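Asker: The sequence isn't on hand, but the structure is:
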């Protein structure tokens, strides 16, 4: 923690030059993420397992293809509004950390700590584990034709995936962003393949599945909210670039450009891919399919349908890589602010990557590789995500009202964060009001449980005395050093 961080820094300054290098006071994460890599980071995180697994559940809740397509389009519009708000937040508060740093600067340490605590122990690792398991299932499937792969095989492949991604991100930033660029290009090509296949089917006159597109549409406060949860799970990641603001080249220009390129492209692809799904499959076929993309591939690609599992595997791998790159920075910033042990704020002396948070994130994700209900995970994580987005958006409104002339190169009309805040409140409350479930109570209890750690450890600074010694030994073992902020 901060009090012990001073002792740790002094101890670190006495370490050998071969470990410390030229001096930790001048060490910072490098600005190596350009516009292309920024676009690939956003799009690469957004396009994961969601577009291959969520469409059937959007249809399930909405009841008709037409209403489902409206939900997918509305999800893209909402993500775009959110992206614009986060551009202003990122160019006003020029620090990495995303939601964590915005909560800290606008509402103080307690909300920021609760967000960091919840992300650290639950939502972050669970998302990584869920994506890793999806990756493993598609990788293992070709070796077990006619039956489901054994769980032990799936878990082992998922664990290997997490370890490989962690190694890539620990090696250096360029390798991590380069990997992201390659896998983003691959997944874009995969979605484009599905899009083109659907267009060909429609051109040939196979439009019967899209006739009476709004028949049997479900209406109600709750079903629409749950359908949004499923669609927005696929859009999740539009705000991840804000986690690495200090590593983005010329963030004042790159942030808005990356958002304005990535989100519209992903929205167009998502809507058109769903059009392709509906053109090929009837509503009943869609709902009975556990993997709409695979069913689509079996109908259209024939012997080439193996391209779909490969595409899904590459898509999920790219998402895991992107979220690992971005999420590790949140813990790095939280430690720098005193909300985690100082070891998490340090970077490798030569590679300048945040070793400690990346390693602990991998460990927690490995612990959470267990079979789970995809829908429950999505609803749980979406509830938490939009609760935090709503509070961060309220922080932007606070800035715009209290400091209307705050210095920034980019400002959105105040109506944009107002709409986003209303949408966030709706997405948090709609499922609870319509159909209360125990998972939402667990979510609230998980957040509130962080209070029991905050007051003794952060507010009253009751730190174990042995922590400084452990930090020093970990510094020597991992060859890491403290860093300075990079907000020029």
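Answerer: Great, that's in hand. Note that the coordinates shown come from a computational prediction; the quantities given were computed from them, not determined experimentally.

Asker: drop to CA atoms for contacts and neighbour counts, all remaining ones
Answerer: OK.

Asker: quick one: contacts of stretch 381-401?
Answerer: 85, 89, 99, 102-103, 106-107, 115, 123, 127, 229, 232-233, 406, 414, 417-418, 420-421, 424-425, 427-428, 440, 443 (CA atoms under 8 Å, 6 or more residues apart in numbering).

Asker: any idea how far residue 426 is from residue 236?
Answerer: 17 Å (CA to CA, to the nearest Å).

Asker: Of these two, which one has the most company?
Answerer: residue 236 (20 against 17; other CA atoms under 10 Å).

Asker: Wait, that one touches residue 45, no?
Answerer: Yes. Under the criterion of CA atoms under 8 Å, residue 236 makes contact with residue 45 at 7.5 Å.

Asker: For burial, what's the neighbour tally of residue 401?
Answerer: As a burial measure, residue 401 scores 12 neighbours (other CA under 10 Å).

Asker: ugh, typo on my part, it should be residue 304
Answerer: Applying other CA under 10 Å, we find 10 residues neighbouring residue 304.

Asker: Could you do residue 85 as well?
Answerer: Neighbours of residue 85 using other CA under 10 Å come to 26.

Asker: Skipping adjacent residues, who's closest to it in space?
Answerer: In space, and not counting its chain neighbours, residue 85 is closest to residue 417: 6.2 Å by CA to CA, 6 or more residues apart in numbering.

Asker: what's the spacing between residue 486 and residue 244?
Answerer: 10 Å.

Asker: this is the other structure I want to compare:
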């Protein structure tokens, strides 16, 4: 199972799409080394815990479980809803209530699937990824036909009226990297991957360059069919492309992209539940979230908790805002994870490493991550307070860390609630070797 990347390629300038693919590739190669050194599930959380310390790991778990992962699931589900509903509202924008109810239904279905069977969830990821590739192939071939017919005028002065400041470029990276987010999802399920020393690096080196080429060609096709103004005004770019190129056959694109985004949401759900489960297993979240179903062996409490938070986030959120705040939080913790990799490469060179990357690669990723954290704040003063609120929320985890982790404080009612949930959900503690 290769890296699980989000949805369809959002329409970005072609050179930005390439840069996002390269950065994702470098990040994934760095994470592959971490996954072969620390063979535990949990991704960033477990790497920060082992390499940096308990407090940063707790802040990651606290932020990811309550904000970042549910935000990612909500954003992809809203994207799924846009493409599903677009087929019924071709002449006008769909009502927000319809979009959000469709997104909520998507999240609930994903919760049921992931709680029922791990193999079913993995199979859905693979099948829907194949469907995504078929749709992208249709878009790419259609674009090649348009280029052969001479539709190249949009590529003349392609970068006219574009912003190139410190902040706008960072925000553009957020939107482009969103399509590639998921390059580290396998690291969240390392314990469930066979022979991770071989399969983690292999998945990265095959899947991400392939995805980058496909996304690049798909964006070329979009620009061959539509003007920049049409791209910017469209809430569902692939549908707009289909209406101009395929006409009455646009439903194929709508169906394919809906399947694609559903599969991507499932991948985020799959990894997000594992993060919640591993953090609880390490004592950084309530014990009930580390339990699994006695028969199906799925981390159903963690999945249900993620579902509830994701549903709440759909109510006030819109896609672009969720993506920006998710990306800001994600790259903040990516930078800490990569710093931990550089630290052990310098301070602990004798650790057995079945696979390793030259140190220049994580250094480049760390510089890029720091830039992506600072760019929206420095370059967009009108948004700096919003990002400040995100930072304050992350730091507020320290208030919980001291009593809950340092002093092991737990309200007495938690024991009764945990026992009740064990009986209701048929769950029990699970040894990591089970």
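Answerer: Received it, and whenever you're ready, just let me know what you need. This is a predicted model, so every value here is computed, not measured.

Asker: care to give me the TM-score?
Answerer: After superposition, the two chains reach a TM-score (TM-score structural alignment, normalised by the length of structure 2) of 0.96; 432 aligned residues with a CA RMSD of 1.6 Å.

Asker: before we move on, back to that, list buried members of the contacts of stretch 381-401 of structure 1 by neighbour count.
Answerer: The neighbour-count test (16 or more other CA atoms under 10 Å) marks 85, 89, 99, 102-103, 106-107, 115, 123, 127, 229, 232-233, 417-418, 420-421, 424, 427-428, 440, 443 as buried among these.

Asker: so who does the equivalent of residue 180 of structure 1 over in structure 2 touch?
Answerer: Using TM-score structural alignment, the partner of residue 180 of structure 1 in structure 2 is residue 125. With contact taken as CA under 8 Å, 6+ apart, residue 125 of structure 2 is in contact with 4, 263, 264, 266, 267.

Asker: same question, residue 328 of structure 1
Answerer: Residue 328 of structure 1 makes contact with 354, 357, 358, 361 under the criterion CA under 8 Å, 6+ apart.

Asker: Could you do residue 200 of structure 2 as well?
Answerer: Going by CA under 8 Å, 6+ apart, residue 200 of structure 2 touches 32, 35, 36, 186.

Asker: among these, who's most crowded?
Answerer: When neighbours are counted by other CA under 10 Å, residue 35 leads these with 31 neighbours.

Asker: so it touches residue 195, yeah?
Answerer: No. Residue 35 of structure 2 is beyond contact range of residue 195, at 10.9 Å (criterion: CA under 8 Å).

Asker: Give me the nearest residue to residue 222 of structure 2, chain neighbours excluded.
Answerer: Counting by CA to CA, 6+ apart, residue 222 of structure 2 lies nearest to residue 241, which is 6.4 Å off, once chain neighbours are set aside.

Asker: Now which residue in structure 1 aligns to the one you found?
Answerer: So residue 241 of structure 2 corresponds to residue 296, using TM-score structural alignment.

Asker: what's the answer for residue 86 of structure 2, then?
Answerer: Checking TM-score structural alignment: residue 86 of structure 2 goes with residue 141.

Asker: Neighbours of its match, how many?
Answerer: 16.

Asker: ok now do the residue nearest to residue 85 of structure 1, which residues does it touch?
Answerer: 81, 82, 85, 393, 394, 396, 397.

Asker: three-state assignment of the alignment partner in structure 1 of residue 7 of structure 2?
Answerer: Under the alignment (TM-score structural alignment), residue 7 of structure 2 maps onto residue 48 of structure 1. Under DSSP: H, G, I helix; E, B strand; the rest coil, the three-state class of residue 48 of structure 1 is coil.

Asker: Now for residue 48 of structure 1, how many residues are close by?
Answerer: Neighbour tally, residue 48 of structure 1, other CA under 10 Å: 29.

Asker: One more: residue 372 of structure 1?
Answerer: Residue 372 of structure 1: 13 neighbours (other CA under 10 Å).

Asker: ditto for residue 96 of structure 2
Answerer: Other residues close to residue 96 of structure 2 by other CA under 10 Å number 12.

Asker: Could you report the distance from it to residue 308 of structure 2?
Answerer: For residue 96 of structure 2 relative to residue 308 of structure 2 (CA to CA), the value is 20 Å.

Asker: ok, now residue 143 of structure 2?
Answerer: Taken as CA to CA, the span from residue 143 of structure 2 to residue 308 of structure 2 is 41 Å.

Asker: what does residue 86 of structure 2 give?
Answerer: Distance, residue 86 of structure 2 to residue 308 of structure 2, using CA to CA: 26 Å.

Asker: try residue 285 of structure 2
Answerer: Where residue 308 of structure 2 is concerned, residue 285 of structure 2 sits at a distance of 16 Å (CA to CA).

Asker: the more surrounded of the two?
Answerer: Taking neighbours as other CA under 10 Å, residue 285 of structure 2 and residue 308 compare with residue 285 leading, 20 against 14.
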